[in-house]
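Engineer: got a sequence here, can you model it:
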Amino acid sequence: MTDVDTSRRPVVVGVDGSEHSRRALEWAAGEARLRGAVLHIVHALPFGLSPSGGPDLHVDAATRSLTELAAVARSLDSRPLTVTNDVVDGLPVKMLVEVSRHSALVVLGSRGQGGFANLLLGSTAVEVSARAASPVVVVPPGADVLNRSGDVMVGVDGSHDEPALEFAFSRASQRWARLVAIHVWDLPDGERAEEESDALLARTLTPWQDRFPDVIVETRSIRGQVVAALVAASAAHGEVIVVGGRGRSVLAGALLGSVSQGLLRHAAVPVVIAR
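Structural biologist: Okay, here's the model as predicted:
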């Protein structure tokens, strides 16, 4: 049985009462149990709290809702889970970035309402991913949040891969899961490009395999379009797909542009943007 260590940084989940945030809560609760960490549930009220500090219907309703969600999170598993919650005055992006400074990771649903309206339908997800101090995990509506027996998938491009590989190898080691490292390329000279891709994967992964000798690693060099390739690969056997916060080449745009938005919109498994 995993004991809860309150000295560890919490797993934070942003909720707003939508079904999407409910799935994020379920995933975050499992993650907190795995880590032996506190689960911290937060809700933003962007229109402001009561300036007088007195009773406020919106704050009271949000607080009751978070108390109910805390009970739900505890009921998902018999293992111990310490849950805290907070109703925060402010805009979602600012609040999430601030709490990320003291968090192990921040977990969000793929869509929202209320305080997290349109969270991943515009620039908000990109802003949180770019500015958060911790990894950001986005849980899509179709993800099987209670079954985590799949592979840990990680996108590799040969630059700024360290945060993604750190997260992916650590997670695979914790779960005794296979790690699948993917490099996507699309160059005219297919045979030579594939050889270079294989060499890049070997060069990049060797120090991490030395550090995590217990992790079984599979490498895949795939010719194609990066978002489509990562989405397809993770859909087959993935538990999560992990990508870095910055990149080049096939992951150009630091995963804060078309690639990240493509993954957030189309991936069938939780997307981890590691920092």
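
Engineer: for the rest of this, base every contact and every neighbour count on C-alpha atoms.
Structural biologist: Will do.

Engineer: if I look at L91, how far off is V126?
Structural biologist: 15 Å (C-alpha to C-alpha, to the nearest Å).

Engineer: the more surrounded of these two?
Structural biologist: Higher neighbour count among L91 and V126: V126, with 20 against 16, using other C-alpha atoms under 10 Å.

Engineer: who touches that one in this structure?
Structural biologist: Neighbour list for V126: 256-257, 260-261 [criterion: C-alpha atoms under 8 Å, 6 or more residues apart in numbering].

Engineer: show me where the stretch 151-275 of the chain has helices.
Structural biologist: Taking DSSP state H, counting those that start in this stretch as the test, the helices found in the stretch 151-275 of the chain are 162-175, 190-211, 226-237, 258-266.

Engineer: save those helices as JSON lines, and put in distance to V72 and mean neighbour count too.
Structural biologist: Formatted as JSON lines, the helices of the stretch 151-275 of the chain follow (distance: least, C-alpha to C-alpha, whole Å; neighbours: other C-alpha atoms under 10 Å):
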{"stretch": "helix 162-175", "distance to V72": "24", "mean neighbour count": "20"}
{"stretch": "helix 190-211", "distance to V72": "37", "mean neighbour count": "15"}
{"stretch": "helix 226-237", "distance to V72": "28", "mean neighbour count": "19"}
{"stretch": "helix 258-266", "distance to V72": "26", "mean neighbour count": "20"}
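
Engineer: between the ones you listed, which one is nearest to N118?
Structural biologist: helix 258-266 (12.3 Å; C-alpha to C-alpha).

Engineer: another sequence for comparison is provided below:
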Amino acid sequence: MADNMTTSDIVVGVDGSDESFAALRWALREAQLTGQRVNAVYGWTRSWDMGSEPDSEEGWERLRARITERLRTWVDEAVSGLDDVDGDDVTLTSMHASGTAALLRIGKDAQQIVVGRRSLGRVARWFTGSFSASLAEEATVPVTVVRIFTDEDESMQDAIANALTPGDAATGYARPESGSGGRPVVVGVDGSATSRRALEFAAHEAHVHGVPLHVLFCWQLKDLGVVPGYENAVAPVAEGQKRAEQLLDGIMRDDDSLFDGVEVQAHAFHISAAKGLIAASRYASHLVVGSRGLSGFDAHFLGSVSKQLVTLAECTLTVVH
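Structural biologist: From the prediction side, this is the model:
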């Protein structure tokens, strides 16, 4: 494991929203298991409800004190009802900057940055999704996006299920229940250095939470390189599957030291990475992927797998750089 896996802080974006409270609670539960500290960060810019801009250093000090008090109130509200969690143990950091800028600066040496977002990408939530995707692209440390579900989400799923099911019997979309060992951590791998770091992060998560780890290699023929025996022809899917399983076996052998104390299974599926991992997210407790190193214009224009997952994954997601 990397040296900072359990020694560096977990940095959480907090802004008073339900999403940020969910992120903070997730981070605090994580810290209980690892012994890490949690740093709640609020990036703020001036707004109409702050009154006129201070014209003295004393005025700025009063404003900063108000903002710190607001952050303390949010933290206390977020931890209310959590056993063995004291809001006083949370470091409070406010910065006069946008939320993204504050988290990138404060979290540059963190073990991970944690933010929250809702599951449905409605217009009113577009800014949250854009914020999460932007942060996941620009950060140099892992970014965890904690998904929360609401009654509205479930009712929309039920409405779709009823509309598309023949007959008059009421039906609904039921999310799978956790098994006796808990939902697994799922990680997508492709043999790259970034996916190796994602595998390390995922193995650590599975070990800390005592749940199985499932390693997914989602492939298409173009991802496999030259399939032996088909150097000048398109390989059948069955041969592609054999090749994919060979590549996955190599990945697992190279990193078998990561899996001490972890129940691990590896799977190769003939499906695009985005589709396969989105499907897996419906049954996972935590999905981990590599960023593939895309940033800026290329990531926006091409659409990376990780960027699609930030928007569409149905469980907590970590993007590892």
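
Engineer: tell me how the two chains score on TM-score.
Structural biologist: Aligned and superposed, the two chains score 0.81 in TM-score terms (TM-score structural alignment, normalised by the length of structure 1); 256 aligned residues with a C-alpha RMSD of 3.1 Å.

Engineer: any idea which of the helices of the stretch 151-275 of structure 1 gets closest to D144 of structure 1?
Structural biologist: helix 226-237 (11.2 Å).

Engineer: and the closest one, what does it pack onto?
Structural biologist: With contacts taken as 3 or more C-alpha pairs under 8 Å, 6 or more residues apart in numbering; DSSP states H and E, helix 226-237 of structure 1 sits against strand 151-155, strand 179-185, strand 238-244, helix 258-266.

Engineer: which one of these lies closest to F212 of structure 1?
Structural biologist: Comparison of these against F212 of structure 1 by C-alpha to C-alpha identifies strand 179-185 as nearest, at 10.9 Å.

Engineer: mean shift of that closest one relative to structure 2?
Structural biologist: Superposed on structure 2, strand 179-185 of structure 1 shows a mean distance of 0.8 Å to its aligned residues (mean C-alpha distance after the TM-score superposition for structure 1).

Engineer: what residues does that strand touch?
Structural biologist: Strand 179-185 of structure 1 is contacted from outside by 151-157, 168-169, 172, 193-194, 197, 201, 215-226, 229-230, 250, using C-alpha under 8 Å, 6+ apart.

Engineer: cool, stretch 205-215 of structure 1 as well?
Structural biologist: Outside stretch 205-215 of structure 1, the residues touching it (C-alpha under 8 Å, 6+ apart) are 165, 169-170, 172-173, 176-179, 217.

Engineer: now with 7 Å?
Structural biologist: 169, 172-173, 178-179 (C-alpha atoms under 7 Å, 6 or more residues apart in numbering).

Engineer: any chance of those residues in TSV, plus distance to V243 of structure 1?
Structural biologist: Below are the contacts of stretch 205-215 of structure 1 laid out as TSV (distance: C-alpha to C-alpha, whole Å):
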residue	distance to V243 of structure 1
F169	12
A172	15
S173	17
R178	16
L179	13
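
Engineer: quick one on the thing from earlier: can you tell me which of the helices of the stretch 151-275 of structure 1 is nearest to L76 of structure 1?
Structural biologist: Closest to L76 of structure 1 of the helices of the stretch 151-275 of structure 1, according to C-alpha to C-alpha: helix 162-175, at 18.6 Å.

Engineer: now the closest one against strand 179-185, angle please.
Structural biologist: Interaxial angle, helix 162-175 of structure 1 versus strand 179-185 (axes from the mean of the first three to the mean of the last three C-alpha atoms, to 10 degrees): 150 degrees.

Engineer: name the residue closest to the centre of structure 1, please.
Structural biologist: Residue closest to the average C-alpha location in structure 1 (C-alpha atoms, centre = their mean): V137, at 1.5 Å.

Engineer: report the separation between the equivalent of that residue over in structure 2 and P236 of structure 2.
Structural biologist: Under the alignment (TM-score structural alignment), V137 of structure 1 pairs with T144 in structure 2. Distance, T144 of structure 2 to P236 of structure 2, by C-alpha to C-alpha: 38 Å.

Engineer: which residues touch R74 of structure 1?
Structural biologist: For R74 of structure 1, the contacting residues are L81, by C-alpha under 7 Å, 6+ apart.
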